[in-house]
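I would like the atomic coordinates for the input below:
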Amino acid sequence: MSTETVDAPAVKREPKPRKGVRKWFHEHITKSFETFGRQLGMFVQVFSVLVTDIAKRRFPFREFVRQCAFMASTSVFPTLLVAIPIGVIVSIQVSNIAGQIGATSFSGAATGLGVIRQGAPLVTSLLLAGAVGSAIAADLGSRTIRDEIDAMRVMGVNPIQRLISPRLLATMVVAFLLCGFVCFVGFITGYVFNVYAQGGTPGSYTGTFASFAGTSDLIFALVKAVIFGAIVAVVACDRGLNTSGGPAGVANSVNAAVVNSVLLLFTVNVVLTQLFALVIPTKVV
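Alright, predicted model coming up:
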């Protein structure tokens, strides 16, 4: 007798819901809001401690001066190297567009306003995030994994008062000074390149810039730089104080500090630029 094999009917398997992707997305969104809330709370706490300590004359000025010197020495030369190409690039692009529409005499106004309103604050903040923010996160992260922060709390020393507030104020002061420096270097670079490389007229460059630009533009750029400096300091300090996982955790904190700072800086820059456009009307000549 021949035996015949009968295949079992194929069982249709329904695809399982991708719980892993949804769980991952939910966790990351939740952690993002938790991180933002923690950083916002840290800023309020540090700012209140900073004002109180200055008013009561117990602010650690020696640590503040040391941090200012370190931040300035770390970021001034890279800022200079970035400010010069920024001025040249803006001058080239603006001059090309102005030449196409027959408005070469307005190159000075467009170049100067582009550098002052957007270029200088962003260059300053990005260099602070890359050089200063990473150094702050690495320093505080190393202190955290060595249990120095916990030891300070046990001894009754407030890390916010002793470590965070001097770094916050130092970053804001250095950002203010660097922004003014970038404004000057960017304008001079654009002027030299436009006059001597593109055949522009010195009088029209400075004249149109003085006609369209005002004191409010420079003040707005400096205010943005101070706000950006505070964001860099708070994000770096928060990531450093919440470091875990040994030396690898310090590297992750540095990376997260730079990435979070850049994302927040560009987001806040859009909001501030829109507010400035609504509050300060465009100057018409």
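
Could you use CA atoms for every contact and neighbour count after this?
Noted.

which residues in this structure form helices?
Using DSSP state H, the helices of the chain run over residues 19-55, 61-100, 107-114, 120-127, 134-145, 148-154, 159, 165-196, 202-212, 215-241, 247-279.

now the other sequence, so there's something to compare against:
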Amino acid sequence: MATSAASRTGSGASTTWARGYLHRHPGAALETVGRQVIMGGQALRYLVVDAAAGRFPFREFVRQAMFMVKTAYLPTIAVALPISATLSIQFGLLAGQVGATSLAGAAGGLAVIRQSAPLVTAMLLAAAVGSAICSDLGARTIREEIDAMEVMGVSALRRLVVPRLAAGILVAMALTGLSCFIGFLAGYLFNVYVQHGTPGSYLATFSSFATTGDLVLAMVKAAVFGTIVTVVACEKGLHTAGGPGGVANSVNAAVVASMILLMVVNVGFTELYTILFPRTTL
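The predicted structure follows:
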């Protein structure tokens, strides 16, 4: 009887906790998204205002940009190569099945520029750079350095977040361009030397179907993705609580939230571009 009563008590406590969590979680999620939107808007405004007034922390911007490049460029190349080869394999097989092997270059190249390059770059920025930014700001927060800055009248948003935001946008666009080049080169080499495609056909179809708008779309995606990764990481880091364990939790939450937002925004960008700029012919 005692065991049965204890079991019912434990079950009741679990049910109460689950109901309370489901009640609190949507509100906490909305509050977090609201803070991120407000922080992103303020950081972009301060970026423009400080750059125009000559108060932009250029040295911190350069330091953060160099750190981001050193952290992310090798993983970007390492991931872009196999993904481009995989896309080349799949599109080559599909083109061969429908008798359109000459279009393998166009299909693979467009997939790399439109989808693979900006998304791969953003995900690696979220995993490598975003986690580093969040852990750095989170450690400063639990050591009360951020509070000390605010007490002295130094805005942590303008001094810490704005240069990281500018560096994240610039590095995301640069690495997306690198990823486009690496992806196209890998697809070309794989199609020509492994699938025995024709080099002239690959280049001709790619140059015929790829437009400047595709590269512009990739760069716009990269800028937006870089903004998302940086803002989410900074917001999680600046609102860290609970000591060293809280820093680890913030880093985990920042990476997961960034990945989810990147996927959702990528779907929106793709659908919007397809609607606004439809392809009338292949």
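
what's in contact with stretch 48-56 of the second structure?
Outside of stretch 48-56 of the second structure, the residues that reach it under the criterion CA atoms under 8 Å, 6 or more residues apart in numbering are L47, P163.

What span of the first structure is it aligned with?
Counting by TM-score structural alignment, stretch 48-56 of the second structure lines up with residues 51-59 of the first structure.

cool, stretch 131-141 of the second structure as well?
On the first structure, the counterpart of stretch 131-141 of the second structure by TM-score structural alignment is residues 134-144.

Find me the equivalent region of stretch 248-266 of the first structure in the second structure.
When stretch 248-266 of the first structure is compared against the second structure (TM-score structural alignment), it corresponds to residues 245-263.

now the matching stretch, how far from the centre of its chain.
Mean C-alpha position of stretch 245-263 of the second structure versus that of the full chain (CA atoms, centre = their mean, to the nearest Å) differs by 11 Å.

Please apply the same query to stretch 92-103 of the first structure.
Relative to its parent chain, stretch 92-103 of the first structure has a centroid offset of 30 Å by CA atoms, centre = their mean.

Counterpart of Q118 of the first structure over in the second structure?
Q118 of the first structure is assigned Q115 in the second structure as its aligned equivalent, the criterion being TM-score structural alignment.

Against M259 of the second structure, how distant is that match?
Separation of Q115 of the second structure from M259 of the second structure (CA to CA, to the nearest Å) stands at 15 Å.

again with E144 of the second structure
E144 of the second structure is 29 Å from M259 of the second structure, by CA to CA.

Tell me which of those two has more neighbours.
M259 (20 against 11; other CA atoms under 10 Å).

Is that one in contact with A126, as I believe?
Yes: the pair M259 of the second structure and A126 qualifies as a contact (CA atoms under 8 Å) at a distance of 7.0 Å.

What about whichever residue in the first structure pairs up with H23 of the second structure, how many residues nearby?
Matched across to the first structure, H23 of the second structure falls on H26, judged by TM-score structural alignment. H26 of the first structure has 12 neighbours, counted by other CA under 10 Å.

S32 of the first structure versus H26 of the first structure, what's the distance?
The value you get for H26 of the first structure to S32 of the first structure, if CA to CA is used, is 10 Å.

Hmm, A175 of the first structure is touching A221, no?
No: taking contact to mean CA under 8 Å, the distance of 10.6 Å between A175 of the first structure and A221 leaves them out of contact.

Settle it for me: which of the two has more neighbours?
Residue environment comparison for A175 of the first structure versus A221 gives the larger neighbour count to A175, 30 against 24, counting by other CA under 10 Å.

can you pull the contacts of E235 of the second structure?
With contact taken as CA under 8 Å, 6+ apart, E235 of the second structure is in contact with R35, Q36, M39, C134.

doesn't V232 make contact with the second one?
Yes: in this structure Q36 of the second structure lies within contact range of V232 using CA under 8 Å: 6.3 Å.

For those two, indicate the residue with more neighbours.
Counted by other CA under 10 Å, Q36 of the second structure and V232 do not tie: V232 has more neighbours, with 27 against 19.

Give the aligned equivalent of that one in the first structure.
For V232 of the second structure, the aligned position in the first structure is occupied by V235, per TM-score structural alignment.

I38 of the second structure now?
With TM-score structural alignment as the criterion, I38 of the second structure lines up with G41 in the first structure.

so L265 of the first structure makes contact with I231?
Yes: here L265 of the first structure reaches I231: they are 7.4 Å apart, a contact under CA under 8 Å.

Between these two, point out the one with more neighbours.
Legend: neighbour count by other CA under 10 Å for L265 of the first structure and I231, higher for I231 (27 against 23).

now that one: how far from Q100 of the first structure?
Applying CA to CA, one obtains 40 Å for the distance of I231 of the first structure from Q100 of the first structure.
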